[in-house]
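1. Predicted model, plus sequence, below.
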Amino acid sequence: MKHKRLGRHGVLVSNICLGTMNFGWHTSEEDSFKIMDRALELGINFFDTADVYGWTKQHGYTEEIIGRWLAQGGGRRDAVVLATKVYNPVERKANLPEVNSDGRSLSAYKIMKHCEGSLKRLQTDRIDLYQMHHIDNDCPWDEAWQSFDTLIKQGKVVYVGSSNFAGWNIATACQEASKRGLLGLVSEQSVYNLDNRMLELEVIPACRHYGLGLIPWSPLAGGILAGALQKQIDGRRAEKDVLKQLESKRVQLEKYETLCKEIGHPPSEVALAWLLHNPVVTAPIVGPRTVEQLESAVRATSIQLEEDTLKQLDAIFPGPGGEAPTAYSW
C-alpha cells in the first residue's frame, strides 16, 4: 500500500480507496465493520461513501453504518480521510416529502442542508472530501461555490471534489473557483476501467491540467473484468445484465483472462494494476462485499505490469485512441 498526494494537493491518501456502496444492503453491518477495520490494518486511509447510499434500506443508511463504526473510537476518525457526496435524492423515512431533498440539484439550500445530514449520520464534525455527485447544469456556479466556501470556513468541509463531470465541467468549475480565489476541485470520481476508457479523451487531460486526482469507480466494470468467464465455467451464477455483457464481449474477455493466466495474476488484480499505472489516477475505488475481496484489491498494488503486457491490454481493450482532439482529427 502506498500513500500519495490527491492530485497536486497536499493530503496523502492510500492508492486504494474503500468504496462503501454495498454496506447495509449487500453487506451486513457486522461485516461492514470487519471490512473497515481490515482496511485500516492494510494501510487504507481513504473511505468513500455518499448520502444516497443505503438504497433499498434507506438513503443515508450507509453513512449511518460508517458513523456507528467511527463512534467506536480507538482513533478511527483520525485514521481516515472521509469522502461523501451531495446531489442525489435523500429520502428519509422520518421526514415529510420535500422537493429539495427528494430531487437532484446543487442548490445552496441542498448543499448546506445535506452537509448537515451527512455530518449527523457519520457522527463527525467534518467531511474531508465533499463531492458533487453529478453536474447540475441549471445551477449557477456563484451559488454552488459560495455554499462550499461557507462550509469550508465553518470547518465542516476540507476539500471539494466532483464526480461524473465532463472535461469541460471540470474546466469551468476550476476557472469559476479561481475567479473567487478558491482552491476549487481537488478530485474527480468517474467510471474508468479497461472496458470503458472514454475518460482518456477529455476528462483525464482536464484532471492533469488542473491537478485533480482521478478516483475511478467501477474499476472491474461491474465484475466482467474479475474473471467472469472462468466463474461462469465454474458454475457460479451471474445476473442477467452481466450474462448479456459476457456474450457481447466474450472474445475480448477470453483473450484478457488468458493473458492474466499467462502473467500469473487474477483478472481482478490486473484490472486494478492497469489503472494504477496511470499517473493521473490517485486511487481506484473498490467496493468489497467481503474481507477477502478487499485483500485481493490490496494485492494489486504490488503488481508491476511489463511494457509488453500493457501493449497487449491496449490491443484487447483499445480505448478511444488517445486524447482529444488528436484521437479523431489530424
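-> Right, received. Where do you want to start? What you see is a predicted model, and the numbers here were worked out from it, not measured in a lab.

2. contacts, neighbours, all on C-alpha from now
-> Will do.

3. In the stretch 101-250 of the chain, what residue spans correspond to strands?
-> For the stretch 101-250 of the chain, strands defined by DSSP state E, counting those that start in this stretch occupy the ranges 127-132, 157-163, 185-191, 213-217.

4. ok, and here's another one to check against it:
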Amino acid sequence: MEYTQLGRTGLKVSRLVLGTMNFGPQTDEADSHAIMDAALDAGINFFDTANVYGWGENKGRTEAIIGNWFAKGGERRDKVVLATKVYGNMATDAQPGQPAWPNHDRLSALNIRRAVDASLKRLQTDHIDLYQFHHIDRNTPFEEIWQAIDTLVQQGKILYAGSSNFPGYKIAQANETAARRGTLGLVSEQCLYNLAERRAEMEVVPAAQDYGLGVIPWSPLHGGLLGGIIKKEAEGGRRASGRAADTLKDPAARAQVQAYEDLVGKHGLEPGEVALAWLLTRPGVTGPIVGPRTAAQLESALRAVELELGDELLAGLDEVFPGPGPSPEAFAW
C-alpha cells in the first residue's frame, strides 16, 4: 500500500479509503468485520463513515458495526485513521408524517456537540481523527461552526476537520474564517469526482489545492457505471441500477461508456480498476473511497494501487471523458 499526507497536515493516510456505507444495509456485521480486517491487512489505514449510515430507522448502525470491530482489540483502533461525518438528522422520536425534532441536524454548535458524543459512543472510541461536515449549512455562520470545532479539538474528541460536498467558495469561506481565528481550518474535501463526473476540476479541486486540503473522491465508479457494467450485462451478470441505469438510458451516454470499456479492454485491463487508478493520477487527490460489499470487490480495488496507466491510455480516457477544464475558462472566454 502507498501512503501520502492528508492535505497540508502531517497525517499519513493510505491512497485508498475504505468506505463503509454498505456496512449494515447491504453487508452484515460479520462480513463487514472481515472486510475491515482484510483492508487493514492490506495496509489501508483510512476508514470513512458517517453518523447517518445505516439510513432510516437504522441510522447509526454503520458506526456501531465499526465500534464493535474496534472492541475486538488487536490494535484495530490505533491502526485506523477514523473519519466520520455530521449533518443529517439523527432524531429518533419524530412521529410519522411529522417534521423531525429541531436541533438534531446540520451544523449548529449544539448539534455538533451532540453528534460528536453520539458518534463516539457508537464507535466505542474516545476520539475521531477526521470530523467532516457532510454538507454546507447555509444558516450557520462559520464563526459558530469553528467555535464548536475548536472546543472539541481542545477536549481531544476530534483532531482534524474536513468538508464534504462543499463548493469552492465555501471551502474559501471556511478556511478564511478559520485563519482569522488562528486555527487550522479544513484539511480535506470529500467530493463527487470520477472519470464520468469531472465538474470538481473547475473550482472544488483548485480551491482544495490552494488551501491545502486533500481531495477524497466519493463514488469513483459513478454508481457502477465505470465498473464494466455493459460487459457484465451482456454476460448475464449484475444489471445496472440507480444512477448507472438512468445514465445508460441515454443512447449517447451508453455509447460513451461502451467506448470506455472498449478502450480499457484494448489495453487488457479491468474498467473498475482503471477508474480508480485514474483518480490516483489526478492532482490534489489523496485517495478515492472504495465501498466494497464483498471481499472480492476489495481485492479488485487494491489492484488499482499497483496499476500504472500509460500516456496513450490516459490520452484516450480524456478523449472519451473530456473534463470541463478549469474555471473560469470552462464557461468564459
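-> That came through, no problem. Source: prediction; values computed, not measured.

5. TM-score of the superposed pair?
-> Here the superposed chains carry a TM-score of 0.96, computed using TM-score structural alignment, normalised by the length of the first structure; 327 aligned residues with a C-alpha RMSD of 1.6 Å.

6. sorry, back to before: can you put the strands of the stretch 101-250 of the first structure in CSV and add distance to Ala283 of the first structure?
-> CSV is the format used below for those (distance: least, C-alpha to C-alpha, whole Å):
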stretch, distance to Ala283 of the first structure
strand 127-132, 14
strand 157-163, 14
strand 185-191, 10
strand 213-217, 5
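
7. of all those, which lies closest to Lys244 of the first structure?
-> Minimum separation from Lys244 of the first structure across these (C-alpha to C-alpha) falls at strand 185-191, 19.7 Å.

8. how close does that closest one sit to the second structure?
-> With mean C-alpha distance after the TM-score superposition for the first structure, strand 185-191 of the first structure departs from the second structure by a mean of 0.3 Å once superposed.

9. And the residue mapped onto Val203 of the first structure from the second structure, how far from Leu82 of the second structure?
-> Correspondence of Val203 of the first structure to the second structure, assessed by TM-score structural alignment: Val204. From Val204 of the second structure across to Leu82 of the second structure, the span is 23 Å (C-alpha to C-alpha, to the nearest Å).

10. what's in contact with the strand or helix carrying Glu273 of the second structure?
-> Using DSSP states H and E, Glu273 of the second structure sits in helix 271-280. For helix 271-280 of the second structure, contacts defined as C-alpha atoms under 8 Å, 6 or more residues apart in numbering pick out 15, 194-195, 220-221, 226-228, 260-261, 264-265, 285-288, 300-301, 303-305, 307-309, 314.

11. Out of those residues, which end up buried?
-> 15, 194-195, 220-221, 226-228, 260-261, 264, 285-288, 301, 304-305, 309 (16 or more other C-alpha atoms under 10 Å).

12. So which of the residues you listed sit within helices?
-> Residues of those located in helices (DSSP state H): 260-261, 264, 301, 304-305.

13. closest to Met90 of the second structure among these?
-> Of these, the one sitting nearest to Met90 of the second structure (C-alpha to C-alpha) turns out to be Ala301, at 31.6 Å.

14. which residues does the closest one contact?
-> Ala301 of the second structure neighbours (C-alpha under 8 Å, 6+ apart): 272-273, 276, 290.

15. ok, whichever residue in the first structure pairs up with it to Lys110 of the first structure distance?
-> With TM-score structural alignment as the matching criterion, the partner of Ala301 of the second structure in the first structure is Ala297. Distance of Ala297 of the first structure to Lys110 of the first structure, computed by C-alpha to C-alpha: 35 Å.

16. higher neighbour count, Val204 and Leu82 of the second structure?
-> With neighbours defined as other C-alpha atoms under 10 Å, Val204 of the second structure and Leu82 compare such that Val204 has more, 25 against 21.

17. Gly212 of the second structure versus that one, what's the distance?
-> Distance from Val204 of the second structure to Gly212 of the second structure, by C-alpha to C-alpha: 12 Å.

18. again, but for Leu307 of the second structure
-> Applying C-alpha to C-alpha to Leu307 of the second structure and Gly212 of the second structure gives a distance of 26 Å.

19. hang on, the earlier thing: from Ala273 of the first structure, how far off is the match of Ala301 of the second structure?
-> Ala297 of the first structure is 9 Å from Ala273 of the first structure, by C-alpha to C-alpha.
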